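[1] Sharing a model that was predicted from the sequence below.
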Amino acid sequence: MSIFLLLIATLIVMFLIKDIRISLLTRPAFKIFKRILPPLSQTEREAMEAGDIWWDGELFKGSPDWQVLHNYPKPSLSEKENTFLNNQVNTLCNMLDDYKIVHETKDLPPEVWQYLKNEGFFSLIIPESYGGKDFSAIANSTIVSRIATRSLSAAVTVMVPNSLGPGELLMHYGTEEQKEYWLPQLANGSQVPCFALTGPEAGSDAGSIPDTGVVCEGEINGETVVGIKLNWSKRYITLAPVASVLGLAFKMYDPDGLLGEQEDIGITCALIPTDHKGVEIGERHNPMAMAFMNGTTYGKDVFIPLNWIIGGPDFAGKGWRMLVECLSAGRGISLPALATATGHVCSKMTGAYAYVRKQFGLSIGQFEGVQQSLARIGGFTYSLEAMRTMTAGAIDLKISPSVVTAIAKYHMTEMSRTIINDALDIHGGKGIQLGPNNYLGHAYMGMPISITVEGANILTRNLMIFGQGATRCHPYVLKEMFAANEDDFDKGLQTFDDLLTKHILFALTNAGAAIGHGLTQSIFCKAPVSGPTAKYYKQLTRMSRSLAICTDVAMLRLGGDLKRREMISARLGDVLSQLYIASSVLKRYEDEGRQQADLPFVHYSLEHCLYQIGQAFDGFFENFPSKIFSFILKRLVFPWGNHYQQVMDDTCKDVCTHMLQPGVMRNRLSHLCHEGDSGGMHIMENAFLAMHQCEALFSKLQLAKKEEKLEANLSMTEMIEQAKSIELITEHEAEKMLAANELRMSAISVDNFAKNAL
């Protein structure tokens, strides 16, 4: 006992007396940290500092302040934005025939292109002072989502100029002269932009682009000036085949010292008219199941003046940070919008189909196997809409949360992939036969495009979410890294000492809280609300503590090797991601007034998130290279075992109840859908409503059939006629039922083509 007390006293003295602490603890740790940490280049430092910390920082610190979450303003559309959505956007949707666009013309109709330009669809983010719409991020997202429920090709065409591209880069970094010249032309559609970043050997790793720009003297308009000689080869560039102005990312060099002593200037972005001498543009790619303009661009020894650099010569070499920050914002708006649109369409149409499609005399939505998939569609769609609004809301707060947008991009596209798979499973043959009335086929085939762009999902999960999150969101790690890279050893040591002390106390606090919450099942953990969602806040706080301590131990044990142990680190990233998804759902539930009808969807989403967190932690513990640390961490996080379960069957049934009947909740779940006044969605919805209006009558027939008042094995039409003949139903009721059944048969039918039509 005396030895234990002596040890405690020694530790207390070491922590309280700075000189002793620095000598015995900080200095050795600092030397080790400097030795194992490679020097940070300016590019690496800029990449780490790019973007903002937002709610992800709260989740990473182990003790999220839920009141902060509740206090974020609810994202909403202005009157001007709502008017545009209900008029111009709906008009555009009614102009779109997606089957014809994809399979016949391979392009948007000329009148649609002109409408997009005339009505400012390419200038949603450009300020009004330059002729743009100056819409919010949530409006941008909502507009793209609504269009995507009608045509993915049109949605992509609209979203690209309003995400990463010349417009956004000019607004953030352009000179006044560049803004005055280019933005009005982009706003009125007289200039169509594209941005060329990806090349044959540089996809997600934008820092490895081989395209070069060498500073030299050349001739512009008969005058010799200092400029840049460019060589590039780019592919997968959306709008390139029709672009009139090209945004280009390249590595800039100054071997002759014409601009200064630095030879390797770094990644730079420039704006080049596509009719400039030497620019080659126009060859198309053929993205599957879509017909948006996507293609290549090349240039060999193309000379441009220095003032074509976005931001002017002062921004030479600053392109990397520009790209990281703008990619972050685009990643949080465009792809989440497409993913959410898929959820809205699949929720509305699959619920309708599961009701009108019958097997063994019953709607297939009554079979529990179908209900399990249908509930997943509904639960995921609720989560998608929650994430879409919360993430876009962050961007409207003038925040660029790079980790949050990576989470949104990866998990929302993966969730929408699951949704479309489930929808196809339920629709069966109805879903796989392409034609004008198939509302699922193009979304299913186009899904890999969303998965691939803005950083392939494998990279996003394994490197960006935790790799960047662990350093950016952690309260101390990034600051410790900067201290270790300080040129002045003593100054760095003093800074490191202060950070290390706080870091140790932070880790001990989280470890104690984690085991305390685990032993008590978070009973004594505070929740900001009472009622049915209080338990989720408590469990999420507990898992936030667990993430914090597991991250610290993983960094301590694996050091710099952690970023190469992607299977290990990605599981911690999954925990962070599920914490964010769950937070979004709780935020939506609060923002929308705690709607009672929402609760089945909230329960589904939160139960799923907690189960995924438990699975991620189990995988982390089982594969952690140190069995001793693994054993300790597992007992800290789950002292009584992992009791998080998959979504309960009753929850699934409650979700399906709302999806299989008309009502406010079903409309709210799918409010982004544009059905139009024709086509497959319109037909299916009409059949769904008509069949519901006759539900009591059809139930009456089924009961009569069981009582043998009606013959068995009759078709629906024959059964209605026989029921009328025995006066079980009136003639008016029979007419109503026959009309509903005719709509039902039309809805479940598929498109047929003449023998040689295809």
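    It's in.
[2] use CA for all of it now, contacts and neighbours both
    Fine.
[3] shouldn't residue 364 be in contact with residue 357?
    Yes. With the criterion set as Cα atoms under 8 Å, residue 364 and residue 357 qualify as a contacting pair; they are 6.1 Å apart.
[4] Give the residue farthest from the middle of the chain.
    residue 726 (57.7 Å; Cα atoms, centre = their mean).
[5] Tell me how far that residue lies from residue 710.
    Distance, residue 726 to residue 710, by Cα to Cα, to the nearest Å: 9 Å.
[6] For the stretch 151-300 of the chain, just list every one of the strands.
    Read by DSSP state E, counting those that start in this stretch, the stretch 151-300 of the chain holds these strands, from start to end of the chain: 193-196, 212-220, 223-238, 245-253, 264-273, 279-284, 294-305.
[7] Included below, for side-by-side comparison, is a second structure:
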Amino acid sequence: MLAFLFYVILFVVVIVGLILAVPLIRRHLVTNQILKIFRKMLPQISQTEQEALDAGTVWWEGDLFSGKPDWKKLLAYPKPQLTPEEQAFLDGPVEQLCVMLDEWKITHELKDLPPEVWQFVKEKGFFGLIIPKQYGGYGFSALAHSEVVMKIGSRSGTAAVTVMVPNSLGPAELLLHYGTENQKEYYLPRLAKGLEVPCFALTSPEAGSDAGAMPDFGVVCRGEYDGKADILGMRVTWEKRYITLGPVATILGLAFKLYDPDRLLGKEEDLGITLALIPTNTPGVNIGRRHYPLNGAFQNGPNSGKEVFIPMDWIIGGQEGVGQGWRMLMNCLSVGRAISLPATSVGAAKLAARTCGAYSRVRTQFKTPIGYFEGVEEALGRIGGNTYMMDAARVLTIAAVDLGEKPSVASAIVKYHLTERGRLAINDAMDIHGGKGICIGPRNYLGRTYQQIPVSITVEGANILTRNMIIFGQGALRCHPYLLKEVNAAHDKNQDSASLAFDEALIGHAKFILRNTANSFVYALFGNHIKDNAPENCTPETAAYYRQLARFSASFAFIADIGLIRLGGSLKRRERLSARLGDILSMLYLCSATLKRFEDDGRPNSDLPLLHWSMQDGIYRMQQAFDEFLANIPGHFTFVWLLRVLVFPLGKRCRPPLDVLAHEVARLMMAPGAVRDRLTAGIHVPTAEHEPMAELEQALQCVIECGAIEAKLREAVKLRKISDHGDGQIDQAVQLNVITEVEASLLNKLKDLRSKVIKVDDFKQDFEREAKSSNNESISATRSIDAVMSAKGAINANYVIDNDIVDETDDTTTTGKVKNSAKTTSRKKSNPVTEDTEIVETVK
């Protein structure tokens, strides 16, 4: 009986082995059946979703998705460096611009950048950072672009947005990649010199993030333009909102759906999403009104047009660009996501770190610096650790862009996590500053950043959307070594080629799952002893982190495949499960960036508390994301239990950073020195005497110098040689030779600086009257500047500043808005691409 059973089993094994080993038999009996099931499981994907999935390139995040990251490859990526020209621009024009900026006046009084600042950013080429030198721009690297935006952002959110938008997703970026030579030669020099102010209009009121539902449309037709009849073009109707720089733009980038009912371009009627560049003085373009985003004074507003006729050659890329708009946008989106928004968020976090460290040491309560209290230490630890990791991720992603990558998944990771951690850092900073943080005024260096941080959360893909749908949704298809191949095979209508491609991918996928299943379990048990999971010559402090990341990378690859198999196409709708898988991938990316930063910085021992806090926090968050995913994945108890055993055979053993580590980070932040300077490098630190941050820096230096002197006073009080309080304490200490005259002078200086540091702004009881008074002063100054500009021949300015302007479409009067004077000044109508036009300088 046993012999018979043995032969039966052997026969089954041989038959199964033959089926799996012989490709032809396997495809007919196994692969084709699985392919049918797979096709039914696939969710419906719209054209815009498909183009978004196909956009960009896969970089280091692909290694993390493989389950076996190559640390040697990561550490071999060169650390991005600024060129001498880029550093000179940061030290020169960028520093000059920061000195010119007064965010209180900008946001509270002018509701805009001052005219002299607008003129400065144009004359110094701030709108041409990414435009190549051959077109009159700087052709800066992604690193330089990021450093410029970060530095300006640490001083003024309004100015940072104004500078970053022309250098982000917009006309210049799109023209560089997809414009015709005529379009490039005409527009790029004008954009670089600030002769054109660009904006890009994508968001429609009802469509929001659903580009497929965009109601804006154009109809191909023939019409009249510039006195010429029978011009091939289109009549475009649109309504857009949230368009940054829109109210002052001279050139409008526009996204709309294009239709060709008369088949003037071919056989298709629905031509797809198309992008065009439209001068804002084109008849029918309505532009100039403003939104007011959370006390932000950057120019932002709605625009619209109804059946506006534009020539065909205004389409970006000319007629060949018809229907290619969404692909263009998705391929260029990495600039905004990878560079601009992470830069402003890191600038905010560095501002929080620098000011909170100093304020916590200078400000005292109960005769003790508030930074010595454990509650404040906890917040300082978070600020310091988050800032260290954020900057590491910013630089690593920038390195990818400078290497020629368009890291779509990595850019989504840094967009979401850096803006969220920036918000957390500013929230902690506000808590530490207390009343000083919430009383808005010229002395408040945090308030406006706190108010404006939700702007970065919302734009370039709202964070809820980015976390729940994009990071893993796009990451699974783009980064997985076999899934995209299987999807492409399933979409192949040729059954033979589909079967061959699917079979090859399926076999590789099966081996991939088996390897990661085993590695997840083995690494969890013995990973700390597997030397290959850490790079050679790494320090003992970092080796354990590399091994933990290798272990979690294998577990992530395993659990992601299980989730895809178990949930199939429904995973697209199970957003919270998708978000948790995205969180794991994100933490792997942020932690690996942090380790690379430590290596690139030369492994400074003094930075180890920051490294340890960042890594332990990131790994703990990763563990929690695993736990939450396993707690919510649908399935039988046995199935979920088995998954937990394979991921956590020894239980959840990772812990968040200990209190002693937060204590070490806090002390580093409260002490002037190399660590604090490295942590906050690249932001603007004012030096003028009247600047609140400059006074804070002086107070920190002074309190360190007075440490030993204050210790003498405390000892004298303890021995009852001098009184415990009172204005005369310092004089009394001098008289009794407890301290010297020089030491007394230093203490008095510290007393004065402390008073300035904790001081908050106050105003007249009638805020409105004071606001009107301040506004009148600023308007007078503005009009004086306008008079000077007119005297210099700038009378042809496309935009003028006026205090009381009546909008033609509304009989209400608005204050301090921008009036489009194109309605009252003439401009030669011509094709802006093929003919020369008069140069119109823009004051604003």
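    Done, it's in. None of these values were measured; they are calculated from a predicted model.
[8] Tell me which of the strands of the stretch 151-300 of structure 1 lies nearest to residue 130 of structure 1.
    strand 193-196 (15.8 Å; Cα to Cα).
[9] Quick one: residues in contact with the closest one.
    Under the contact criterion Cα atoms under 8 Å, 6 or more residues apart in numbering, strand 193-196 of structure 1 has outside partners 160-161, 164-167, 186, 234-235, 237-240, 243-249, 297.
[10] Stretch 289-302 of structure 2 now?
    Outside of stretch 289-302 of structure 2, the residues that reach it under the criterion Cα under 8 Å, 6+ apart are 106-108, 111-113, 157-159, 161-162, 239-248, 287-288, 303, 448, 451-452, 455, 817-818.
[11] What subset of those is buried?
    Using 16 or more other Cα atoms under 10 Å as the burial test, those include 106-108, 111-113, 157-159, 161-162, 239-248, 287-288, 303, 448, 452, 817-818 as buried.
[12] coming back round to it: TSV for the strands of the stretch 151-300 of structure 1, including distance to residue 94 of structure 1?
    Below are those laid out as TSV (distance: least, Cα to Cα, whole Å):
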stretch	distance to residue 94 of structure 1
strand 193-196	25
strand 212-220	45
strand 223-238	24
strand 245-253	30
strand 264-273	33
strand 279-284	27
strand 294-305	24
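[13] Deepest in the core, which of the ones you listed is it.
    Each of those was scored by mean neighbour count; the highest is strand 193-196, a mean of 26, by mean count of other Cα atoms under 10 Å.
[14] what range in structure 2 does it sit on?
    Strand 193-196 of structure 1 falls opposite residues 198-201 of structure 2 when the two are matched by TM-score structural alignment.
[15] Nearest to residue 757 of structure 1 among the strands of the stretch 151-300 of structure 1 would be which one?
    For the strands of the stretch 151-300 of structure 1, distance to residue 757 of structure 1 was read as Cα to Cα. The smallest value, 25.6 Å, belongs to strand 279-284.
[16] Check how far that closest one sits from its aligned residues in structure 2, on average.
    Aligned to structure 2 and superposed, strand 279-284 of structure 1 gives a mean residue distance of 0.6 Å (mean Cα distance after the TM-score superposition for structure 1).
[17] Could you tell me where that strand falls in structure 2?
    Here strand 279-284 of structure 1 aligns to structure 2 at residues 285-290, judged by TM-score structural alignment.
[18] Quick one: distance of the matching stretch to the chain centre.
    Taking the mean C-alpha point of stretch 285-290 of structure 2 and that of its whole chain, the gap between them comes to 27 Å (Cα atoms, centre = their mean, to the nearest Å).
[19] what's the distance between residue 428 of structure 1 and residue 370 of structure 1?
    Distance from residue 428 of structure 1 to residue 370 of structure 1, counting by Cα to Cα: 11 Å.
[20] so what's the aligned partner of residue 374 of structure 1 in structure 2 closest to, chain neighbours aside?
    Residue-level alignment of residue 374 of structure 1 against structure 2, with TM-score structural alignment as criterion, gives residue 380. In space, residue 380 of structure 2 comes closest to residue 666 once its chain neighbours are excluded; the distance is 5.3 Å by Cα to Cα, 6 or more residues apart in numbering.
[21] cool, residue 126 of structure 2 as well?
    The shortest distance from residue 126 of structure 2 to any residue other than its chain neighbours is 6.2 Å, reached at residue 163 (Cα to Cα, 6+ apart).
[22] Just give me the neighbour total for the one you found.
    26 (other Cα atoms under 10 Å).
[23] before we move on, what about residue 14 of structure 2?
    Count around residue 14 of structure 2 with other Cα under 10 Å applied: 12.
[24] ok, and what's touching the helix or strand hosting it?
    Taking DSSP states H and E as the definition, one finds residue 14 of structure 2 inside helix 2-21. Among residues not part of helix 2-21 of structure 2, those counted as contacts by Cα under 8 Å, 6+ apart are 25, 26, 29.
[25] Let me see the ranges of the helices in the stretch 451-600 of structure 2.
    For the stretch 451-600 of structure 2, the helices defined by DSSP state H, counting those that start in this stretch occupy 463-465, 471-479, 483-491, 495-526, 540-567, 575-600.
[26] Can you give me the stretch of structure 1 that the fourth one aligns onto?
    So that's helix 495-526 of structure 2. On the basis of TM-score structural alignment, helix 495-526 of structure 2 is assigned to residues 489-520 in structure 1.
[27] how about the aligned partner of the residue farthest from the centre of structure 1 in structure 2, what does it touch?
    Residue correspondence to structure 2 (TM-score structural alignment): residue 726 of structure 1 is matched to residue 736. Contacts of residue 736 of structure 2 were listed using Cα under 8 Å, 6+ apart, and they are residue 721.
[28] before we move on, back to that, roughly how far does the residue nearest to residue 126 of structure 2 sit from residue 94 of structure 2?
    Using Cα to Cα, residue 163 of structure 2 is found at 11 Å from residue 94 of structure 2.
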